[in-house]
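>>> show me how the following folds:
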Amino acid sequence: MLAIIPSANYYETYIYLCLFLLLCTFLHALLLDINEKKNIIFINTVGYFLLVFFIILIGQREITSRYGFGDTANYYKAFKAFSFGEPINDAKDFGWQLFMKTLSTIVTAHTFFTICTFLYIYPLYKISKQLFKSYWYYCFFAFIVSFSFYAYGVNGVRNGVAASIFLWGLAYRENKVIMVLFFIWATMFHKTIMLPVLAYLLTYIYNNPKFYLKGWLICIPLSLAMGSVWISLFASLGFDGRLSGYLTGDFAGEAPRFRWDFLFYSFFAVFAGWYYIYKKKFKDNFYNQLLNTYLICNGFWVLVIRANFSNRFAYLSWFMMAIVIFYPLLKQTLFKQHHIMLAKILVAYFTFTFLMYFVYYSK
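Sure thing, here's the model as predicted:
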């Protein structure tokens, strides 16, 4: 891919390709019923193209920290050290260390990153396909155009892979043994995935969305009034030194601030869940579990929203936003012109990502 698409233009390629396909999707919604054969052929063709294209594009990126690739260079440094025989010295996230160590002895660095990208993107396809059958493209595309998607493909790689493996586990929710094995795999790659795992398991005990919606709302004034208290409390738990570093670390000397912009973004899924369940009377126990898991994880982030690296915790809920927003739309006809409304919501969802591109990537 490097010979075709310059590294400096990777994000532009991603964002404008998604914009083009979104416009095509919207046009199909205006002209065709969602069940028409032409539409089914189109969405499946585009879906498989995106699956393969982005695995190759992101997986074969230049191994550097430039162009927004962030920690790619650090992962390469660790991979290279393992390839020269360095042993696993850090027992934390042992699964990831073993994964990297094993691959370093049999594949090149670019192949390693491509495998990581496969583990990041394929589960998004798997859960979408398992839940929505022929209409999987809409949810998969929503995953792809999520604000956090690109960053956790090229920068927060391990976190992104672990979160996707968690979603992969949900695709096997009818087989609890397999699901739990995926959850264990995810937490062995990144311990912070324990939060969505425990949140999801909690929904088997109590799964009332009204309770969790109220809890999420209460987190906002608690954070405004006692933000530093929550940051100190969670940092002192001591179950992961990296967690404490994210919560208390200094980010380019910037003063902590309440991220109203990201809270607004998080609210999209909260409002969608409330609207579907209480206004549209959508009833689905698994959807309640998804929404409640999101609310628990996002509520935790709201409490520590002033932490300089709080985006690391925001992702523990943001990676679920697409499925929380689009699940009811792909399970039940909720509107008179349902296909058009689905496309409009997809446009609105992508718009935030597209606008943030000009804020964060075009400076």
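
>>> when you work out contacts or count neighbours from here on, use the C-alpha atoms and nothing else.
Will do.

>>> which SSE is the closest residue to Leu291 other than its chain neighbours in?
In space, Leu291 comes closest to Val324 once its chain neighbours are excluded; the distance is 5.9 Å by CA to CA, 6 or more residues apart in numbering. Element membership of Val324, judged by DSSP states H and E, is helix 321-331.

>>> show me what that helix packs onto, helices and strands only.
Using 3 or more CA pairs under 8 Å, 6 or more residues apart in numbering; DSSP states H and E as the contact criterion, the neighbours of helix 321-331 among helices and strands are helix 136-144, helix 260-274, helix 285-303.

>>> who's in contact with it?
When contacts are taken as CA atoms under 8 Å, 6 or more residues apart in numbering, the neighbours of helix 321-331 outside the stretch itself are 132, 135, 138-139, 142-143, 146, 268-269, 272-273, 276, 282, 287, 290-291, 294, 338, 342.

>>> whichever of those end up buried, select them in ChimeraX.
To isolate in ChimeraX the members of the contacts of helix 321-331 that are buried, counting by 16 or more other CA atoms under 10 Å, one can use:
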select :132,135,138,139,142,143,146,269,272,273,276,282,287,290,291,294,338,342
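
>>> before we move on, back to that, after the helix holding Val324, next one along is what?
helix 338-360.

>>> any buried residues in that following helix, and which?
Within helix 338-360, the residues that count as buried by 16+ other CA under 10 Å are 338-344, 346-347, 349-351, 353-354, 357.

>>> would you map the helices across the stretch 51-200 of the chain?
For the stretch 51-200 of the chain, helices defined by DSSP state H, counting those that start in this stretch occupy the ranges 72-83, 94-104, 109-132, 136-144, 151-154, 157-170, 176-189, 194-202.

>>> who are the contact partners of the residue nearest the centre of the chain?
For the chain, the residue nearest the mean C-alpha position is Phe319 (2.2 Å; CA atoms, centre = their mean). Residues near Phe319 by CA under 8 Å, 6+ apart: 143, 146, 148-149, 163-164.

>>> one more, so I can put them side by side:
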Amino acid sequence: VLVSVFIGLRPQYWGFVDMNNYIDWYPVMWGYEFSFDWNAENFLFDNLYSFMSCSGIHWHYFFLVIAFIYFGCMWYSCWKLFPYDTQVAFLTCLAAFSTFSYGTNGVKAGAAASLFLTALSYRRNLLMTTLFLFLSLGFHHSMMLPIGAFILAYFYRNTKVYFLVWGLCLLMAAAHITYFQTLLAGFSDERGTDYLLSVGNDWGGKTGFRIDFIIYSAMPILVGYWAIFRRGVRSMFYEFVLSVYLITNAIWLLCMYASFTNRIAYLSWSMYPIVLIYPFLNENFGKDRYKQFAKVMLFHLLFTLFMEIVYY
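Below you'll find the model as predicted:
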């Protein structure tokens, strides 16, 4: 949280376009009377932003609130899911490839994703789960995809089928089949359509068949296959959250050739650390389970460091 706040104090020096956009527009509404806009694209985030701006609250505190939601919900989810290993679980979340980016340059989606994790952590309380799913959607409308995956996995609990679907989507991505990318654009809003139909590199990132992203995305899937079909893990929650991850990541595979593909991938990566480490910390894998967890955690961190320091 302190790192995020420090960055928020001088974001213009860090080149975070998303944060700078919020700062540039923030003073525009100072002195205006706040009125809740039910037609806002992201009805909770946008109204929170407007309320704090209209109230004359400095944008430092706006980013502090968002950082609290982002990291606070992330920690709370780890505490709920891993009550005996909260610290190492939270450390795994902090070491994830996308954590820094969505704590600084994608704050809206990051906060929404952390609220979604909290919804997952309340798996036995349908009322609280529904509340946090609603809050997540209110912070960013892109959460419709993981929420849709949540609902599908809740009513159809056949993890083997979701493994097969993910593999099929991977084959279609390798064959450069973009039919579903165009199809999904027809159901998206204007911004989502721009992301899905724009295939150039004007945005400054990498495009095409992202073998790096595939390797990264496959790690919790390989762990899940090993845990369920080799070690015989039978956990309703683990199979459920793995199914949600498989569905959401499979949609990204179908849209891989679009620009801003990382933003689509993040919809599954936001739950990545939880899916990756759950069987090691919450299942009986014997006395060496923490050694196995340490190895997975190390590779997880090394990938992040490689991507941030070497690859980019």
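
>>> and the helices of the stretch 51-200 of structure 1: which comes nearest Leu224 of structure 1?
Distances from Leu224 of structure 1 to each of the helices of the stretch 51-200 of structure 1 were compared by CA to CA, and the smallest falls on helix 194-202, at 22.3 Å.

>>> what's in contact with the closest one?
So helix 194-202 of structure 1 is in contact with 166, 183, 187, 289-290, 292-294, 296-297, 316-317, going by CA under 8 Å, 6+ apart.

>>> adding distance to Leu198 of structure 1, write the residues you listed out as a markdown table.
What follows is those, written out as a markdown table (distance: CA to CA, whole Å):
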| residue | distance to Leu198 of structure 1 |
| --- | --- |
| Phe166 | 11 |
| Phe183 | 10 |
| Thr187 | 11 |
| Gln289 | 12 |
| Leu290 | 12 |
| Asn292 | 11 |
| Thr293 | 9 |
| Tyr294 | 12 |
| Ile296 | 10 |
| Cys297 | 10 |
| Leu316 | 12 |
| Ser317 | 13 |
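
>>> residue in structure 2 matching the residue nearest to Leu291 of structure 1?
In structure 2, the residue matched to Val324 of structure 1 (TM-score structural alignment) is Val275.

>>> how many other residues sit next to the aligned residue in structure 1 for Ser142 of structure 2?
Superposed on structure 1 with TM-score structural alignment, Ser142 of structure 2 falls opposite Thr192. Neighbours of Thr192 of structure 1 under the rule other CA atoms under 10 Å: 22.

>>> who's in contact with Thr192 of structure 1?
The contact partners of Thr192 of structure 1, by CA under 8 Å, 6+ apart, come to 243, 316.

>>> tell me the one of the contacts of helix 194-202 of structure 1 nearest Leu243 of structure 1?
Out of the contacts of helix 194-202 of structure 1, the member with the shortest distance to Leu243 of structure 1 (by CA to CA) is Leu316, at 12.7 Å.

>>> what residues are up against the residue nearest to that closest one when sequence neighbours are not counted?
Spatial nearest neighbour of Leu316 of structure 1, excluding adjacent residues (CA to CA, 6+ apart): Cys297 at 6.2 Å. When contacts are counted by CA under 8 Å, 6+ apart, Cys297 of structure 1 is found next to 195-196, 199, 314, 316-317.

>>> my guess is Phe113 of structure 1 contacts Ile56. True?
No. Contact status for Phe113 of structure 1 versus Ile56: not in contact, 9.7 Å apart, counting by CA atoms under 8 Å.

>>> more neighbours: these two, which one.
Each of Phe113 of structure 1 and Ile56 has its neighbours counted (other CA under 10 Å); Phe113 has more, 24 against 18.

>>> quick one: map the more buried one onto structure 2.
Aligned counterpart of Phe113 of structure 1 in structure 2: Phe63 (TM-score structural alignment).

>>> surely its match touches Val5?
Yes. With contact defined as CA under 8 Å, Phe63 of structure 2 and Val5 form a contacting pair (6.8 Å).

>>> before we move on, back to that, and of the contacts of Cys297 of structure 1, the nearest to Ile178 of structure 1?
Sorting these by distance to Ile178 of structure 1 puts Pro196 at the head of the list, at 16.9 Å, by CA to CA.

>>> what is the burial count for the closest one?
Residue neighbour count, defined by other CA under 10 Å, stands at 25 for Pro196 of structure 1.

>>> any idea how far it is from His190 of structure 1?
Distance, Pro196 of structure 1 to His190 of structure 1, using CA to CA, to the nearest Å: 12 Å.
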